[in-house]
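[1] Just the structure for this:
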Amino acid sequence: MSHFHAVVWIDHREARIFHFNPTDADKQVIHPDKPAKHLHHKAGELGSGHAGADHEFLHAVARAFADAGAVLIAGPGNAKNELVRHIESHDAPLKKLIAGVETIDHPSDGQLVAHARKYFKAEDRMTR
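    Predicted coordinates for the structure are as follows:
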């Protein structure tokens, strides 16, 4: 792709990846093979009640932005942090691409790309 920047919005049901420049954006959507179901913790049972990380899904997401020069990872819950931990453990060379991790609820595609453009405009100015 000809875009240097990327933004990933991820939850446990999907990942939306955009490679973009100031005027154009390319979208890719990745869904896990086995989407996580919402689990309820029952009193007296062992464990947290949360589904474990889907490493195949996280690996596919990481590979989707591997050709970017810098990526912003965003999402509403823990999936963004699971993605970062997965990259640190399983795709370590991609760690250097992560420019930031932010909590963002459920933006539209346009809102997400606009936020990422603003983020990188400020970030790029600071790193020069």
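
[2] alpha carbons only for contacts and neighbour counts from here, please
    Noted.

[3] what about the strands in the chain?
    5-10, 15-20, 25-30, 70-75, 98-103 (DSSP state E).

[4] Could you check the angle the second one makes with strand 5-10?
    Yep, that's strand 15-20 we're talking about. Using axes from the mean of the first three to the mean of the last three Cα atoms, to 10 degrees, the inter-axis angle of strand 15-20 relative to strand 5-10 is 170 degrees.

[5] Check which helices and strands strand 15-20 sits against.
    Contacts defined by 3 or more Cα pairs under 8 Å, 6 or more residues apart in numbering; DSSP states H and E place strand 15-20 against strand 5-10, strand 25-30, helix 55-64.

[6] Tell me the buried residues in the longest one?
    Neighbour-count burial for helix 55-64 flags 57-58, 61-62, 64 (criterion: 16 or more other Cα atoms under 10 Å).

[7] to compare against the first, here's another:
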Amino acid sequence: MFVPAVRASQIRSLGPLLVSTIRASLRAEALATDTLGELDPDAVTITTTADRRVLGAMNDHALLVRHVLADRGIRAETMDSDDVGAVHHALHRTINSATKYTPPIEMLANPRSWLSTTRTDGPGR
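    Okay, here's the model as predicted:
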């Protein structure tokens, strides 16, 4: 997810911002807002990671956002909802793993294709 122009007051209680952004992204993809189940802003937990794969994916996302913005000739400070939509569209469809990766948006649109699949290539599996 990419959220431009976030104020410090919005991230002090991150749950409401994340939940509203997730719901907006689901609607933009023509998916029901309950596709991921009931989203509770009070249940959002933030933690740290030392997993290089997670950090690498985050860096890849940051690079992709910069690329999409540059390609559209806009600055982050002047983004409108169409620009944010373009960034989300790109992020939802970008492969961040070389092995058995299905973009999350495709998994949500076709849950039967992955719900019965057992993954054995990830951490803790």
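
[8] TM-score for these two?
    The TM-score (TM-score structural alignment, normalised by the length of structure 2) is 0.30; 61 aligned residues with a Cα RMSD of 4.4 Å.

[9] May I see the helices and strands packed on strand 15-20 of structure 1 organised as TSV, with distance to Arg16 of structure 1 added?
    Converted to TSV, these look like this (distance: least, Cα to Cα, whole Å):
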stretch	distance to Arg16 of structure 1
strand 5-10	5
strand 25-30	5
helix 55-64	9
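
[10] Between these, which one is closest to Phe120 of structure 1.
    When these are compared by Cα to Cα, strand 5-10 sits nearest Phe120 of structure 1, at 7.8 Å.

[11] Give the other helices and strands that the closest one contacts.
    Contacts defined by 3+ Cα pairs under 8 Å, 6+ apart place strand 5-10 of structure 1 against strand 15-20, strand 70-75, helix 79-90, helix 109-127.

[12] Helix 55-64 and that one, what's the angle between them?
    160 degrees.

[13] follow-up on the earlier one: and Ala122 of structure 1, which of the helices and strands packed on strand 15-20 of structure 1 is closest to it?
    Checking these against Ala122 of structure 1 by Cα to Cα gives strand 5-10 as the closest, at 13.0 Å.

[14] Surely Thr103 of structure 1 touches Ala74?
    Yes: judged on Cα atoms under 8 Å, Thr103 of structure 1 makes contact with Ala74 at a distance of 5.6 Å.

[15] Throw the buried residues of helix 55-64 of structure 1 into a markdown table and include distance to Leu83 of structure 1, thanks.
    Formatted as a markdown table, the buried residues of helix 55-64 of structure 1 follow (distance: Cα to Cα, whole Å):
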| residue | distance to Leu83 of structure 1 |
| --- | --- |
| Phe57 | 9 |
| Leu58 | 6 |
| Val61 | 8 |
| Ala62 | 8 |
| Ala64 | 12 |
